[in-house]
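>>> here is a sequence together with a model predicted from it:
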Amino acid sequence: MEWVVVVSVLLMTILSLLRVNVIVAIIVSALTAGLMSGLDLVESVKMLVDGMGGQANTALSYVLLGAFAVAISYTGITTILVNFLIRILTGKKTMLLLAIAGVASLSQNVVPVHIAFIPILIPPLLKLFDQMRMDRRGVAVALTFGLKAPYVMIPAGFGLIFHGIIYDGMVQNGAEIAKNDIWMAMLIPGLGMVVGLLIAIFITYRKDKEPLQDIEGKADFIKQPDTNVTFNMKHTLTIIAILGALIAQIITGELVVGALTGLILMVIFFVVPFSKSDKIIADGVSMMSTIAFVMLVASGFGTILKDTGAVDALVASSSEFLGDNKAVIAFILLLVGLVITMGIGSSFGTIPIIAALFVPICVAAGFSPLATAALIGTAGALGDAGSPASDSTLGPTSGLNADGKHNHIWDTCVPTFIHFNIPLFIFGWAASLFL
């Protein structure tokens, strides 16, 4: 039973590397996990479908955030940002990558649209990337950094939710820690991601890369920014609506409420005509539907791994080899977290599982509360970057592949896995030993 998680996650990874559609890869891997756990095919399918509801809130959030992002784009404020980036950073490859990482970071803590900004902001920049002979893998790493590092380190926006889940998981399983201390535990692992980003920008993808040939008909559909757009009152009201969405999301802790608040404010302020609301929501659904569905299927996969006892068996089997050496214990726990999160594809969804399994082991081994929080948070974040089913990789691909010249696995998942999971593992491991 303990091999179910490992085999099914490896199968998903191999199928994805062979360019099998990610949804098909997850479904096949989930059914394989069910069959290996003793279920028949019908029972496996039923558990997969039933488990898809576990990410229904997230999928609805993404669809509404997509509509919110489309509404923001409708006002032309994103065009101003694109024009600014083109005007100031053309020819400055390193600065452009750092700017993209910075803009992406704002989507987690300041403008809570998460990945929904990417299909709007990135496609107009693709021709610029090709003109500058920029390696799009570097752009994917910069985007994924912005989607992960802020919530790992900063307790605001999505970070407030992430740190809250770590706190709840620890308290519910018998560990004592102050909620305001979680950020200190996650600062060192987060710095590992900063190191990974700098390595990608200044070393791995610094060289010029010749762009692929345009795919007939693909690039023609990418709308280029209007250079005549100037900042006006409509854009000021848009910023107010964005702040309103952020405040609503922080107060309620619900992305759905935040996105809905932003949409309503934009209609009330007449920034978006009411007559256009149907089209804006439809465009938002169209933009985010594939990602939302992948998250739903990944949730079903995670349910099979959890409810059949495969995850528990993996941890129980691992604990037999732990001994009393803290360095070895931390290493194995992080390795288990990597495998689990790669399969489930969501750091937020993985934390409750990991906390229930890690806390008793960490308490018994004498880890401090901060070290335990660092292990749980790092184990949850590990695998999110690099997982074919993660929104942190699906989001960048949705923008970078608008012209059909960017592969999800080889150009997004593999680069982000290498540059973030390795330093996260090392820095998280170090944090667990020194905190």
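Cool, got the structure.

>>> C-alpha from now on. contacts and neighbour counts both.
OK.

>>> next one: stretch 121-133 to chain centre, how far?
The chain centre lies 22 Å from the centre of stretch 121-133; the measure is CA atoms, centre = their mean, to the nearest Å.

>>> swap that for stretch 350-367, please
On CA atoms, centre = their mean, the centre of stretch 350-367 falls 23 Å from that of its chain.

>>> buried set for that stretch?
350-359, 361-362, 365, 367 (16 or more other CA atoms under 10 Å).

>>> what's around Asp50, how many residues?
14 (other CA atoms under 10 Å).

>>> quick one on the thing from earlier: out of the buried residues of stretch 350-367, the closest to Gly300 would be?
Gly300 lies nearest to Thr350 out of the buried residues of stretch 350-367, by CA to CA, at 13.1 Å.

>>> put this next to the previous one:
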Amino acid sequence: MNAVVIAVIIMLILSLIRVNVVAALIIGAAVGGLIGGLSVEDTVAVFSEGVGGGANIALSYALLGGFAVAISYTGLPKLMVDKIVAAVSREGEPRATALPKVLIILAILSISIMSQNIVPVHIAFIPLLIPPLLLVMNELGIDRRLIATIITFGLTAPYILLPYGFGQIFHDTIATNMELSGLTIDMNVIPTAMLIPTAGMVLGLLVAIFISYRKPREYENRKVSLQDGDAKTITTKDLIVTIIAIIAALVVQSVFQSMVFSAVIGLAVLFVTGTVKLRDQDQLMTDGMKMMAFIGFVMISANGFAAVMTETGAVESLVNSAADLIGDNKAVGALLMLIVGLVVTMGIGSSFATIPIIAVLFVPLSLELGFSPLATVALIGTAGALGDAGSPASDSTLGPTAGLNADGQHNHIWDTCVPTFVHYNIPLVLFGWIAALVL
């Protein structure tokens, strides 16, 4: 069996039986490397070299965690939660009614979508918004698996479809790598090609909201570590400074595309103005890094996993094997290409990193089978996006878990990855396959 397939299966099985995702990635990479023909020494060397590519991501998330904790100390999260509670409460009625749930769901969905384009901060909003809301969601009986699917939709669907913010980067990655592989396209056609696959994600979201997680789910009211500063009442000056810090961080993120420096600038504003005391910086950074460390280490491990899989040459072999099975059947070809993309991206955990790997193989295969440029875009874009919505190593699943598990009651695999896989990956495969055949 192909080394990539075996490595991904091992990683997923270990994750499903609750082995730590970092350990699962390392074990999967080791087994895949050995089966792929690498020696033990080469596997270790390639993995070690590959993890270096995730250092910037890990540092980014650590600093974002520190920035999030700093903002929580100002009292802004408490103010936000108080406002939401006031908005969803109605005199003489229990808070666990339909309207409050709808308001919270719409608010989280809207912020998640905006984090990809209007205010492109990606997952940085999650540790600021979600932990303070957990007690409110507990009282309303909201199933956190629903919130996980909502956030993942907001983190994924907008960049797949819309050429703004992270979507601009994703679409440019598709167009650039398709051109390098021998097929030049106009970036303006990518939203048209991705419309049908995105519709599949919308269907999955509606199923999650109205069918899968409609019933209440009970959670214990536990203390959330991020809420240590909640007792502080925010002053007008602190509110203004905190908003300025957030805007400054957003501007730096938008202009320089650097989460590291955006977090540093935001922290600097809070420290220089005295809104957060300089003497608290060590504890603050420790709390923030502790909160986001899991994401950082998973992303580092995923980079090592991807490096080993690339070095074995097993991805190309996997595509060649699929080509042999396809023959001239476009329907079978489209389905197999999507499945290959699913396998590759589930292991790597990043649609952006997957596109360069699969484009060089999918473009010639699509041309040989007679797929149109639009259909080829749909295949490559959908195949790349599959892993973001369900992979244990994706920041689109790690981010929601980091926020929803702030009180230790949300499992990354069973409460985030499995629900998002079922509600998004299955429709993506189906609707991406339809798009390839009709475009």
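Great, that's in hand. Predicted model, so just to flag it, every value in this text is computed and none were measured.

>>> returning to what we had before: which ones among the buried residues of stretch 350-367 of structure 1 lie within helices?
Judged by DSSP state H, helices contain the following of the buried residues of stretch 350-367 of structure 1: 350-359, 361-362, 365.

>>> quick check: the farthest pair among these?
Greatest spatial distance among these (CA to CA): Thr350 and Ala365, at 22.1 Å.

>>> check contacts around Pro119 of structure 1.
Met287, Gly395, Ser398, Gly399, Ala402 (CA atoms under 8 Å, 6 or more residues apart in numbering).

>>> so which helix or strand takes in the aligned partner of it in structure 2?
Following TM-score structural alignment, the counterpart assigned to Pro119 of structure 1 within structure 2 is Pro127. In this structure, Pro127 of structure 2 sits in helix 126-140 according to DSSP states H and E.

>>> next, the mean deviation of that helix compared to structure 1.
With mean CA distance after the TM-score superposition for structure 1, helix 126-140 of structure 2 departs from structure 1 by a mean of 2.2 Å once superposed.

>>> mean shift between the helix or strand following that helix and structure 1?
Using DSSP H and E, the helix or strand that follows helix 126-140 of structure 2 in sequence is helix 144-161. By mean CA distance after the TM-score superposition for structure 1, the fitted helix 144-161 of structure 2 averages 1.5 Å away from its aligned residues in structure 1.

>>> and the angle from the following helix or strand past helix 144-161 of structure 2 to helix 144-161?
As assigned by DSSP H and E, the chain's next helix or strand after helix 144-161 of structure 2 is helix 166-180. In terms of direction (axes from the mean of the first three to the mean of the last three CA atoms, to 10 degrees), helix 166-180 of structure 2 departs from helix 144-161 by 50 degrees.

>>> what stretch of structure 1 does helix 166-180 of structure 2 fall on?
Against structure 1, helix 166-180 of structure 2 falls on residues 158-172 (TM-score structural alignment).

>>> so what's the residue count around the residue mapped onto Ala185 of structure 1 from structure 2?
For Ala185 of structure 1, the aligned position in structure 2 is occupied by Ala193, per TM-score structural alignment. Neighbour count for Ala193 of structure 2, taken as other CA under 10 Å: 24.

>>> repeat for Lys215 of structure 2
Residues within reach of Lys215 of structure 2, counting by other CA under 10 Å, total 11.

>>> how about it, what's its match in structure 1?
Checking TM-score structural alignment: Lys215 of structure 2 goes with Lys207.

>>> contacting residues around its match?
Met134, Asp135.

>>> and whichever strand or helix holds Val81 of structure 2 with helix 126-140, angle?
Using DSSP H and E, Val81 of structure 2 sits within helix 76-88. Taking the same axes, to 10 degrees, one finds helix 76-88 of structure 2 and helix 126-140 inclined to each other by 40 degrees.

>>> which strands and helices sit next to helix 76-88 of structure 2?
helix 98-114, helix 126-140 (3 or more CA pairs under 8 Å, 6 or more residues apart in numbering; DSSP states H and E).

>>> again, 10 Å this time
helix 55-74, helix 98-114, helix 126-140, helix 236-256 (3 or more CA pairs under 10 Å, 6 or more residues apart in numbering; DSSP states H and E).

>>> can I get those helices in CSV including distance to Phe297 of structure 2?
Shown next, in CSV, are these (distance: least, CA to CA, whole Å):
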stretch, distance to Phe297 of structure 2
helix 55-74, 7
helix 98-114, 23
helix 126-140, 17
helix 236-256, 22
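
>>> quick one, which of those is packed in tightest?
Most buried of the helices and strands packed on helix 76-88 of structure 2, by mean neighbour count (mean count of other CA atoms under 10 Å): helix 55-74, with a mean of 25.

>>> mind reading off the mean deviation between that one and structure 1?
Mean deviation for helix 55-74 of structure 2: 3.1 Å (mean CA distance after the TM-score superposition for structure 1).

>>> OK, contacts around Leu155 of structure 2?
By CA atoms under 10 Å, 6 or more residues apart in numbering, the contact list for Leu155 of structure 2 reads 109, 111-117, 122-123, 149, 166, 388-389, 395-397, 399-400.

>>> hmm, try it at 7 Å
Contact partners of Leu155 of structure 2, counting by CA atoms under 7 Å, 6 or more residues apart in numbering, are Ser112, Ile113, Gln116, His122, Ser396.

>>> swap in His408 of structure 1?
Thr397.

>>> turn the contacts of Pro119 of structure 1 into TSV, including distance to Ile23 of structure 1.
Shown next, in TSV, are the contacts of Pro119 of structure 1 (distance: CA to CA, whole Å):
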residue	distance to Ile23 of structure 1
Met287	17
Gly395	15
Ser398	15
Gly399	18
Ala402	19
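
>>> secondary structure and neighbour count added to those residues, as a markdown table?
Shown next, in a markdown table, are these (DSSP: H, G, I helix; E, B strand; the rest coil; neighbours: other CA atoms under 10 Å):
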| residue | secondary structure | neighbour count |
| --- | --- | --- |
| Met287 | helix | 21 |
| Gly395 | helix | 24 |
| Ser398 | helix | 24 |
| Gly399 | helix | 24 |
| Ala402 | coil | 18 |
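
>>> gap between stretch 197-215 of structure 1 and the chain center?
22 Å.

>>> now swap in stretch 259-277 of structure 1 and tell me
For stretch 259-277 of structure 1, the distance to the chain centre is 27 Å (CA atoms, centre = their mean).

>>> got a list of contacts for that stretch?
Taking CA under 7 Å, 6+ apart as the rule, stretch 259-277 of structure 1 contacts 64-65, 68, 71, 75, 234, 237-238, 241-242, 244-245, 248.
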